[in-house]
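Undergrad: Here you go, sequence then predicted model.
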Amino acid sequence: MSLQRNVQQQNAVTKAEIERAAALQPSSLAWLGTVLLSHKLEPASGILVRLCEVPEQEGNLMSSVWLTDTVEFWEFEAMISRTNGALIGVEGFKNATPSFPLEAGVPGTGASFGNLARQVLRETRNA
């Protein structure tokens, strides 16, 4: 049986997941800086807001969302070698900003992922 959470609890869980991803900056993930720079994004001008790792035959597939300081969301997948952590390849690097609405309150679900990610970005910049 699944745990039922109210809107505030759901938002808190989502925000905590974003904060965990944001703590993983390009300095701690060598491949991330390489990916961002190769797509003309400055690693110091944004935060990682989503990171999902899926083991694949070739390595680990990292599905990621980067949020820039100008509030643009960039989605991409990077294949990372399990043996040495090297970047094998990048797929689907795209500006996905329209896919991440910034509504502060959506009936029944609370704040959108985009809104919570923007909150975390602001908090990291004001810290």
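TA: Yep, that arrived.

Undergrad: rest of the way, CA atoms for contacts and neighbours
TA: Noted.

Undergrad: Name the residues that touch whichever strand or helix holds residue 37?
TA: Following DSSP states H and E, one finds residue 37 within helix 30-38. Applying Cα atoms under 8 Å, 6 or more residues apart in numbering, the set of residues contacting helix 30-38 from outside is 25-27, 42-43, 80, 85-87, 90.

Undergrad: before we go on, here's another structure to hold up against the first:
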Amino acid sequence: MKRQKNVQEQINERRQLILELATNFKQNPGQSQWLVDLLERHKLKPENGVLVELKEVEEQGPLYDCEAIWLTKEKSFIVLSGEADYTTRELLSETFEPKDITDSIEFNKHKEGIGKAFGILAIEVLEQLFDSN
């Protein structure tokens, strides 16, 4: 039987997943070219934030239905969405205008059962990556 992870282990695992996503995007943004295209279209510079959540679902066409949460240096959470070419990952169309969702992000440092909420972990990753530069 697999041992259930304690809260601190769960926090570390969730923070690590966010860190890996943000780091992978910074090192190879072309893997999600659609996001680079959207960021630039809306004057959000890739070097002034981090990717903290990403969904790319293969659809018919072939294309990807894509959504991302971008965390700016100013600590605003922005959701971006579009459709991307299956092969090149370039933006085909924007699903909706970028939306600031900061007010809907949970920032609890001591959430029962999970410890730190997503917002706190994402900000910790942002600060870690920008403090190391």
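TA: Looks like it arrived, so ask away. This one's a predicted model, so the numbers in the text were calculated from it and none came from an experiment.

Undergrad: ok, so of the contacts of helix 30-38 of structure 1, who is nearest residue 115 of structure 1?
TA: residue 25 (20.1 Å; Cα to Cα).

Undergrad: Not counting its neighbours along the chain, what's nearest residue 51 of structure 1?
TA: Nearest non-adjacent residue to residue 51 of structure 1, counting by Cα to Cα, 6 or more residues apart in numbering: residue 64, 4.6 Å away.

Undergrad: For that neighbour, grab the count of nearby residues.
TA: If you count neighbours by other Cα atoms under 10 Å, residue 64 of structure 1 ends up with 19.

Undergrad: Structure 1: helices as residue ranges?
TA: Here structure 1 has its helices, by DSSP state H, at 7-23, 30-38, 113-126.

Undergrad: Please produce a markdown table containing those helices, extended by mean neighbour count and distance to residue 50 of structure 1.
TA: Below are the helices of structure 1 laid out as a markdown table (neighbours: other Cα atoms under 10 Å; distance: least, Cα to Cα, whole Å):
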| stretch | mean neighbour count | distance to residue 50 of structure 1 |
| --- | --- | --- |
| helix 7-23 | 16 | 6 |
| helix 30-38 | 16 | 12 |
| helix 113-126 | 18 | 9 |
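
Undergrad: Could you export those helices as CSV, including distance to residue 69 of structure 1?
TA: Below are the helices of structure 1 laid out as CSV (distance: least, Cα to Cα, whole Å):
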stretch, distance to residue 69 of structure 1
helix 7-23, 13
helix 30-38, 14
helix 113-126, 7
